[in-house]
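Novice: Below is the structure, and that's it, no one-letter string:
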């Protein structure tokens, strides 16, 4: 668990039945140490760990598993005919919210983080398989090699083969490991084997009608990042290898605390002005574009990019005209090229190509700002907020290492942003 609450649940012997119930054997609850707001090392309360584990299953649209003494006796009927996956499997479900670019980017960036830092979470190696159950998202979204679902999945998974299952069962697969869809990239040995189960009610399409459950020897369940795309070194959980064994004497615990504090300082010094995942994530996404973005790291140009909103939370026409005229004057004064971009009219690849050379980006708060995280390091984001509303989602470019300024629209007689009360309640929660 990170300082801000991102979490990863790792379990042995998890079985998911076709009816949606799940089962596991009793296993010790090991809750990783993290650093508190003051910077001191702390062990989260057991109750917090249990809640995070429950949250992981709720995020997957599954009830928390029933703990049984034997998987082949107490729940024999549910697990009578099961498919077993060996090794370590990253298991993720995506519901309707993942049609939103911001939500989906969060899921993929966090999965990327877990795969890159597997050892931090007690894994012996990078998981060899990723299983993604997709509910409520149309198949073409994942089958379009130019769409953001395919591009970000390729970037997060690390280049391994991607296998689609339109109608169950997903397991057993026709071939092990699957060759994947050549149109979507990926090669055997390039990364974990990815199985995307489309049009799925979470688990009903994972196994054949004659099978009753899918059992995973070891499963990794990433939760969702909290208001950012990357976890800075100051917030990372302590790697499992640095944790003292349960019941260790005080002097061993004291040494572990000193070792963890040293590790944290080293990570923060090496990180620089952006979280360690930010730069390689950008490179992975650029390489996953069709065609790939070539030329290495994007070079910042004297470019001011204004991201227009055309529907919700947009300026009215007279105000929009005044805003664009203001930006034209600013660009002329500072010898900048002005780009006015409406992401709703261009493909995901074109969206990224419109920001990779920007020095300054300006836009109204919302999902249209997600792609600013692909701007060059050192670029500056100016976020415009409706009256009486603010949010920390895009501070530092979503913790991607950008400069950042927030501007609130406050004019006499202006009405509050529609839906303000609901958003305030969400932020308090």
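Specialist: Perfect, thanks for sending it. Note that the coordinates shown come from a computational prediction; the quantities given were computed from them, not determined experimentally.
Novice: switch to C-alpha atoms for all contacts and neighbour counts from now on
Specialist: Noted.
Novice: what are the ranges of the helices in the chain?
Specialist: Per DSSP state H, the chain carries helices over the ranges 46-59, 101-116, 139-143, 148-157, 250-271, 278-288, 317-333, 348-353, 396-399, 420-428.
Novice: Output the ones you listed as TSV; include the columns distance to residue 171.
Specialist: Converted to TSV, the helices of the chain look like this (distance: least, C-alpha to C-alpha, whole Å):
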stretch	distance to residue 171
helix 46-59	21
helix 101-116	22
helix 139-143	19
helix 148-157	20
helix 250-271	40
helix 278-288	27
helix 317-333	53
helix 348-353	32
helix 396-399	37
helix 420-428	39
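Novice: so which of those comes closest to residue 84?
Specialist: Residue 84 lies closest, by C-alpha to C-alpha, to one member of the helices of the chain: helix 46-59, at 19.8 Å.
Novice: hold the first one in mind and look at this next one:
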């Protein structure tokens, strides 16, 4: 009777290892297998409590990488919820594909900067010698958590010994969000814990303590004394020249509309192509903004650097929507969106009864079509009217929080 259930559970667990933990071809071994290795002195132990994070191909994307690295942040910020002592974890071990390991080592990159912020004040170590020496070192000999980055598990062992963890947490990736509210974690049963933040949630108070901690860590990792205050600046993060961007005429019209609205409201206006900016440049420009505007895409991941109480205005292609940034990433931001009024219909829309929402929900090719990755976006008069309305709300929100001066 229980055999089918046992087989199904085993299959589900293996699927989780492969999908969430990004462990290829996982195997389940009996305890006797490990005992035999240990008795033969063929195990190199990582002592203490370890967070083991593997970064696969999906983490090449800035946004997908962020959903994984912020799960690491969630674990490190709440150690007792994940079985570690109140003092925190002994080790963080990050194993990445070779190309990702290079990005993690490159100090100007988004990948390096975000990891450095999440583990601050610990400093990631990349030399293979440091990683190898850490295996077997007593956790009690360490004054603080250590962070190691490797291009492969095979590099973690000494010689032919198998690296094993005394106790380890393997975080997966957060589901279409970057931050987790207090109470939303292992064992959470309250539906309220999963609710999206309200626009007026104070980031320094429950339930968003993890966000406040990240902002402090981010400031420390880039050498700032404290997170910056909210300012009256409108930032346009453009995708010009990249997939899912406006055509040349529409890009100019959209930029002009933003600049004019900012001037009328007494806001400074800045336009930045995030794809060409270093991590530190992205932090500096976003943390100085009160309002960020951009078309849906990875460049909006920089909204996590906005000050608490800032506003994110997300522009969606015709008939497309996505929930990654909805609610302001759970980062205490006010969130507004704008859906472009014109675009090209999916050729097979009639097969779905002309219902674009149903088409997008059930047909991957339809969803990719409306995502507009390969077609330039247009900007119309109706869009401009909605933008003015959204910006008025955004400016009012920032002004109310920065005083009348």
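Specialist: Received, thanks. Computed from a predicted model, the values in this text were never measured in an experiment.
Novice: Relative to residue 196 of structure 1, which of the helices of structure 1 is closest?
Specialist: So among the helices of structure 1, helix 139-143 is nearest, using C-alpha to C-alpha, at 8.5 Å.
Novice: And that closest one, what's buried?
Specialist: 139, 142, 143 (16 or more other C-alpha atoms under 10 Å).
Novice: Give the full set of residues in contact with the residue lying closest to the first one once chain neighbours are set aside.
Specialist: Taking C-alpha to C-alpha, 6 or more residues apart in numbering, and ignoring the residues beside it in sequence, residue 139 of structure 1 has residue 198 as its nearest neighbour in space, at 6.1 Å. Contacts of residue 198 of structure 1 were listed using C-alpha atoms under 8 Å, 6 or more residues apart in numbering, and they are 133, 134, 135, 137, 138, 139, 164, 165, 166, 167.
Novice: how close does residue 198 of structure 1 sit to residue 41 of structure 1?
Specialist: According to C-alpha to C-alpha, to the nearest Å, residue 198 of structure 1 and residue 41 of structure 1 sit 42 Å apart.
Novice: Then residue 154 of structure 1?
Specialist: From residue 154 of structure 1 over to residue 41 of structure 1 (counting by C-alpha to C-alpha), the distance is 35 Å.
Novice: try residue 197 of structure 1
Specialist: 40 Å.
Novice: Those two: who's more crowded?
Specialist: residue 197 (27 against 18; other C-alpha atoms under 10 Å).
Novice: Please identify the buried residues of the biggest helix by length in structure 2?
Specialist: Secondary structure of structure 2 per DSSP H: the longest helix is helix 381-402. Of the residues in helix 381-402 of structure 2, those buried by neighbour count under the rule 16+ other C-alpha under 10 Å are 383, 384, 386, 387, 390, 391, 394, 395, 397, 398, 399.
Novice: Run through the residues that contact the second one.
Specialist: Think residue 384 of structure 2. Residue 384 of structure 2 neighbours (C-alpha under 8 Å, 6+ apart): 254, 257.
Novice: Just to confirm, what residue in structure 1 is aligned with it?
Specialist: Taking TM-score structural alignment, the alignment leaves residue 384 of structure 2 unpaired with respect to structure 1.
Novice: What is the nearest of the contacts of residue 198 of structure 1 to residue 327 of structure 1?
Specialist: Of those, the one sitting nearest to residue 327 of structure 1 (C-alpha to C-alpha) turns out to be residue 137, at 37.9 Å.
Novice: counterpart of the closest one in structure 2?
Specialist: Counting by TM-score structural alignment, the partner of residue 137 of structure 1 is residue 99.
Novice: ok, its match to residue 134 of structure 2 distance?
Specialist: 23 Å.
Novice: When these two are compared, which one has more neighbours?
Specialist: Neighbours were counted for residue 99 of structure 2 and for residue 134 using other C-alpha under 10 Å; residue 134 has more, 21 against 12.
Novice: surely the more buried one meets residue 46?
Specialist: Yes: counting by C-alpha atoms under 8 Å, residue 46 is a contact partner of residue 134 of structure 2 at 7.3 Å.
Novice: Spatially nearest residue to residue 289 of structure 2, not counting backbone neighbours?
Specialist: residue 233 (4.7 Å).
Novice: The equivalent of the one you found over in structure 1: how many residues sit nearby?
Specialist: Aligned by TM-score structural alignment, residue 233 of structure 2 pairs with residue 303 of structure 1. Residue 303 of structure 1: 20 surrounding residues under other C-alpha under 10 Å.
Novice: can you give me the strands for the stretch 151-300 of structure 2?
Specialist: 162-169, 233-237, 268-272, 291-295 (DSSP state E, counting those that start in this stretch).
Novice: would a markdown table of the ones you listed with distance to residue 191 of structure 2 be doable?
Specialist: Below are these laid out as a markdown table (distance: least, C-alpha to C-alpha, whole Å):
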| stretch | distance to residue 191 of structure 2 |
| --- | --- |
| strand 162-169 | 25 |
| strand 233-237 | 34 |
| strand 268-272 | 39 |
| strand 291-295 | 30 |
